[in-house]
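Q: predicted model and sequence follow; I will ask about them next.
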Amino acid sequence: MRIRTNSSNKPPSPVVDKVNPIPTIAFVSKSKNKFRAMLEEQIEKDRSLTVKERFDIFISETSFTALTKICKAGNIFKQIVWLILVLAMLSWLCIQCFWLFEKYLSYPYEVKIELKSSQKMEFPSVTVCNRNPIRRSRFENSPFNAPEFKGLFEVWQNSQLYDKAVKSMKNQTKERYDGDGGSSEEDTYVMSQMKNNSINVWSALSDPVTAAAFYKTEDQEMVATFGYATIAANMDQSELKSYGHQIEDFLVSCRFRGMPCSPQNFTFVPNVKYGNCFTFNAFNNSQDPLYSTYSGPLMGLSLELNVQQYEYMPALAQDAAVRVLVHTRGTFPALEDDGFSIPVGFMTSVGLKVTEITRLTPPHASCATEGTIENLYQTRYGVIYEKSTCTKTCQQNIWKEKCGCVVPLYEKPENSSVCDCMNHEEQACLWEKMDQMQECELMCPNPCIEKKFEPLISMGTWPSKHYEDYLDYKIQHSSLDFMGDDKIDSDDNLAKVEVYFREMMYETIEQQKAYESQNLISDVGGQLGLWLGLSAVTIGEMFEFIMAIFKAVTAKAVRRRNRETAVESLEDCHRRLSLQEFK
């Protein structure tokens, strides 16, 4: 057989694949010059494509189905129908995307509530105060008994309604009463007539003058409390402490997790209403925080307290009790706002449920670790940030600016005077400016992390009859008030409280972002794919097509400019030759 050979040394022409425009032989050829020549040839061919040719290639290869349907429709009617459908779907897509972006920019959040268990839980701070702020034995030589405050802490009898009702009934029965037994007999007759006619003291309010005077009468306890707070606000804390009940007299017995504790485990905290208060497990007592590993009263705090009722001021303390507040360690105990009272003669059991709250920062929510103003409670007591203390500071600043004085129930700012509770003009100013306190809401956001203790309170008679003798023996050897012949009655002075965790579990309330950027991208991508059949690949194809069109237009402009430059060069050369021939 005769084999035909190619007389030429040239390699066979490469076969160009329409899918892959670069010949395969180019990758196996050993000649770099040939490979480069083929690449340049292919690049030049790609540059020579017109815009229409590039558009046709894009339509045949793109995954943009809606555009393909319009361009490849068989007739003009189908093209119009597909165009209308695509425009309708595009409009609805824009509406859907607008709603999605509106939802995203509203920064919604959801609240997740979960119940968690723990093997060890941090025990809260427990603040206790005697209901009576001033000891009677110290009142006589104190600033509270100054001449200008004479009668402020005394209880007076207000019987204006009773007197008016009796006077009215006497006038009604005067003509019918014909006895001569004197005023005593007449009073008895008047009382019987009032009972028979179901007339009580409230009947006196039918008289406008009596009603007007009655509704302007201030409560005695409120006046005495404001008076105490006003005087105390201008006193040194050490001096103020000396007039109140002392922890050594107040505390009879203390146990935590079955182990004894003492007055050294308590920290003094002044209070504008209750005087001397004392905090167990305080953050600033140079001691480590305390923990509980078991639930129930045996593993909590047990206190036996002596209220010293013989030292009570009746205008300031109308009930014999102990004020108690359970709060997060490091927070300021505002017992005038929160807390509960435990009566004497009872054992009060306080089971705690713990709730941890976690809030989001702006723009989803408005929590912060600090307020926008200086918090007086943080500055003076070193406590952590709380919305309530920040709000009180903000209100004091507004009152100081607008009224020239501040209320005595909140921490007093520097270089400020306390408003007179008996001055009606100053009181009117304070009430009027309460409408401007909305700005404090912006200055004092909620803390990002907060812990709450929800108490479940139950009571029982204490001590029991069989335990009473043992208690008497114990207190006779622990407190001077119960020693000697003049000892006080334990039933009227002792109160017991137990504070503990109900269970070793806590509830978490957490704000979480409900719609984040990844949710927006996913939803927008789903809408694009649902209504127009678009995807991320389609976006890449369109970008590639736009770049190709830009290159084609740019190359065409460059070629036109090159031709114009060449023509100008030829014309210039022709003129020069003509000049030389002429010479």
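A: Noted; the coordinates are in hand. Numbering: from 1, shown residues only.
Q: can we go C-alpha only for contacts and neighbour counts from here?
A: Noted.
Q: list the contacts of residue 384.
A: Contact partners of residue 384, counting by C-alpha atoms under 8 Å, 6 or more residues apart in numbering, are 330-332, 378.
Q: please apply the same query to residue 461.
A: If you count contacts by C-alpha under 8 Å, 6+ apart, then residue 461 has 345-347 around it.
Q: out of those residues, grab the one that's most surrounded.
A: residue 347 (22 neighbours; other C-alpha atoms under 10 Å).
Q: for that residue, give me its contacts.
A: So residue 347 contacts 459-463, 495-498 (C-alpha under 8 Å, 6+ apart).
Q: packing partners for the helix or strand in which residue 563 is found?
A: Per DSSP states H and E: residue 563 is located in helix 536-582. The helices and strands touching helix 536-582, judged by 3 or more C-alpha pairs under 8 Å, 6 or more residues apart in numbering; DSSP states H and E, are helix 51-61.
Q: pull out the buried residues from the helix it packs on.
A: Neighbour counts over helix 51-61 (16 or more other C-alpha atoms under 10 Å) mark 54-55, 58-59 as buried.
Q: report the distance from that helix to the chain centre.
A: 59 Å (C-alpha atoms, centre = their mean, to the nearest Å).
Q: repeat that for stretch 400-407.
A: Centroid displacement of stretch 400-407 relative to its chain, using C-alpha atoms, centre = their mean, is 28 Å.
Q: what comes into contact with that stretch?
A: By C-alpha under 8 Å, 6+ apart, stretch 400-407 touches 396-397, 399, 412, 416-419, 426, 429-430, 433.
Q: included below, for side-by-side comparison, is a second structure:
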Amino acid sequence: MFEDEGVALRSEPRDKGRSSKTNINRRWYRRVMWLVVCLAMLGYGSLQCHRVVTDYLTYPKKVTIGVGEDMSTEFPAVTVCNLNPLPNRERLRGHPVWGAFVKIEEENLNPKCENLTEQYGKESADPAYGAGTTYGGGDANVGDATDDLNRRKRFAEDTKYSIPKDLTTADLSNDELETKRKRARRQAKDEAQTTRLACGVYYKYFLKMQESKQGPSIAKQSTESCSKDDYKEKLRFNPLCGVEVVCDNFGCFDAHLNVFMETTKFNSNTNTTMVCPSCSKKCWRKKWFDSWAKGKLSPDQVVELFSKSRTPDFSDIMGTFSPSPLDLDDYGVPAKYFIRACSYDQSACSHEQFYGWTSDSYGKCYTYNSAYRKVRIRGSKNTNYPGLATTTSPGSMNGLRLTLNIHADQYLALLSSEVGARVIVHSPHQIPFPEDQGFNVLPGVSVSVSVTKKVIRRVGEPYGNCSNTTSSKRFIRYSSIRCKKQCLEREYWRKCGCRVSMNHDDDIDADDKPERHCSIFNTTQKMCMKMTAYSFHRGRLSCQCPPACLETQYKTQVTASETNRLFYTIVQNMKNTRIADDLCSGSDNGTVRVHIYMDTLAYEEIVETPAYTFSTLLSNVGGNLGLFLGMSIVTMVELTEFLVDIVLLLLSRRRRQKEHQTIADHTLKTQNRTVIKEAGT
């Protein structure tokens, strides 16, 4: 019995050991399972948090389109310009340049209807220059025109590159001599092309222009730096061919990369020296070239220039003749002769309420409801800005009504192919650019313009790229188009040394602002302007001009109807006031009537806002951590506190160990001293 009990008693520790081992094994599996789960959740949660942060760093934005409505709205500014910048033909008769245009108009009042080609340019002798027609003064042609042109071209080709003299004097057969000449000419041509690609500024520009029109050239662009220190280019303009000519160390070439040569002849019949370029069938008197350089043109010269046009509407020639700022000021039409009648919201207004300024292409322009118009304070010499016009009544019964006298009978016809006025509806806080904005209004009809407003609010950095800051002291509101125009103008100043724009260039505050304007007769300045504009349109200038953060746009809908002349006749007779010039002259070609009104007080609003803010980032990160790891801000604070406690515990334990070690060292030293003292006694 006792033996059995003893056996039972001895067997109990074994059973407890087995159960403890089993529990340990079970706890080990659980730890591994939880470790795998925690690592998986930690990895997937970290991946989700990385995606959330990555999405936030892209700074997305959302666009909201809504409709708002005001009880009273600011009426837009309305700018009107004459399509012809110099409608003053009678005063221009004695002008050194425009006088020739007046004479040509008078000699071509009736259309020529006989001996015309069916297609423009069909009889062109040279596709690079157009047809070589003859105008008056037949002494410009010397001998047979076609044979003389071919002879000059062959002469130019033969003398384009310098050929060693020994090849012309060597004792060789004609075939061998011709072969060597061709080889030398080919080598000289390759050398010239390589040097021009590396050193020539104008040659590379002409080549790019040809490639943009005709496709890539077989000529390879040189990547080598210019090694020819004495290479020089001299630019000039040949008015007979209407083309720029460049002469360098290897010869002369024109803007079409054709060989160019000039020969001189003496005409004994007229006792004049003639200059014969290789690009034309004709010869010009030398004094004509001299008069062109001095800025004086004769009717014959103007006809020659327009005859070289390569477009059916002279659009390639019109840029050559741009009125100077002085001409626009002297021959532009004042506001009181341009704006004949004006009313706003059924109340009278006058030309004195318009702000006048000068456009680059249209000359004198006038703006109604401009924020930049100043008025003189009564009884004082000081000026002030009046308030802007507002309206509470939309619809066709209200708005701005204008009657304009465009002086079509005084048009300088070759300066504009259209008759009428240019109208731009824009923000009162901006000055427009009629070359890029607006629409044309034809005379003889009544034009109605319905206007709706649109407001755009853009978001700035880092979600978007917009600007509200401007360095202008005059224009408070930022404008992207004005920024680009001023950037191009500054580049003209820097590269060409002259001013081009007349449209608010006085707003640019810079120390390097040139005093003089660029001249159309200065070939270097003209070519510099072309090259600079080419770089600007290709995006090669560093112009940082983002869109405005706050922009107000006006959408227009234009309709036209026939004018009731009897109505305006009765008004003029009863009021005994001239309200339109066409009523008495009988011509419908000189008066423009336009009516601009707000269609509704409602407006479209486009608002950009951040689609992913910092609070959204915190919410998403917290949601991922809570979902996959069960963490929250409180948990993170507790975890931080726990880690701090562990660090403090480790530091305190290490400090106690140092203290114990110090006490032990001190005790050991004390014992050693006691032992030494006892040993000495």
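A: Perfect, I can see it now. Being a predicted model, the structure only gives us computed values, none of them experimental.
Q: show me the contacts of stretch 400-407 of structure 1 that map onto helices.
A: Judged by DSSP state H, the contacts of stretch 400-407 of structure 1 include 396-397, 399, 426, 429-430, 433 as members of helices.
Q: including distance to residue 307 of structure 1 and neighbour count, could those go into JSON lines?
A: Output for those, formatted as JSON lines (distance: C-alpha to C-alpha, whole Å; neighbours: other C-alpha atoms under 10 Å):
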{"residue": "396", "distance to residue 307 of structure 1": "33", "neighbour count": "22"}
{"residue": "397", "distance to residue 307 of structure 1": "36", "neighbour count": "19"}
{"residue": "399", "distance to residue 307 of structure 1": "36", "neighbour count": "24"}
{"residue": "426", "distance to residue 307 of structure 1": "36", "neighbour count": "19"}
{"residue": "429", "distance to residue 307 of structure 1": "38", "neighbour count": "15"}
{"residue": "430", "distance to residue 307 of structure 1": "35", "neighbour count": "22"}
{"residue": "433", "distance to residue 307 of structure 1": "39", "neighbour count": "14"}
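Q: need the max-distance pair from those residues.
A: 397 and 426 (15.2 Å; C-alpha to C-alpha).
Q: in structure 2, what stretch matches stretch 257-265 of structure 1?
A: Alignment of stretch 257-265 of structure 1 against structure 2: residues 345-353, by TM-score structural alignment.
Q: flag every buried residue along the matching stretch.
A: Applying 16+ other C-alpha under 10 Å to stretch 345-353 of structure 2 flags 345, 349-351, 353 as buried.
Q: for burial, what's the neighbour tally of the counterpart of residue 58 of structure 2 in structure 1?
A: Alignment note (TM-score structural alignment): residue 58 of structure 2 maps to residue 106 of structure 1. For residue 106 of structure 1, the number of neighbouring residues by other C-alpha under 10 Å comes to 12.
Q: and for residue 565 of structure 2?
A: Here the number of neighbours of residue 565 of structure 2 (other C-alpha under 10 Å) works out to 14.
Q: just the contacts of residue 384 of structure 1: which are in helices?
A: Reading helices off the contacts of residue 384 of structure 1 with DSSP H, I get residue 378.
Q: nearest to residue 136 of structure 1, of the contacts of residue 384 of structure 1?
A: Nearest to residue 136 of structure 1 among the contacts of residue 384 of structure 1, with distances taken as C-alpha to C-alpha, is residue 332, at 27.9 Å.
Q: shouldn't that closest one be in contact with residue 380?
A: No - Residue 332 of structure 1 is beyond contact range of residue 380, at 10.7 Å (criterion: C-alpha atoms under 8 Å).
Q: ok, the two, which is more surrounded?
A: Using other C-alpha under 10 Å as the criterion, residue 332 of structure 1 and residue 380 rank with residue 332 on top: 22 against 9.
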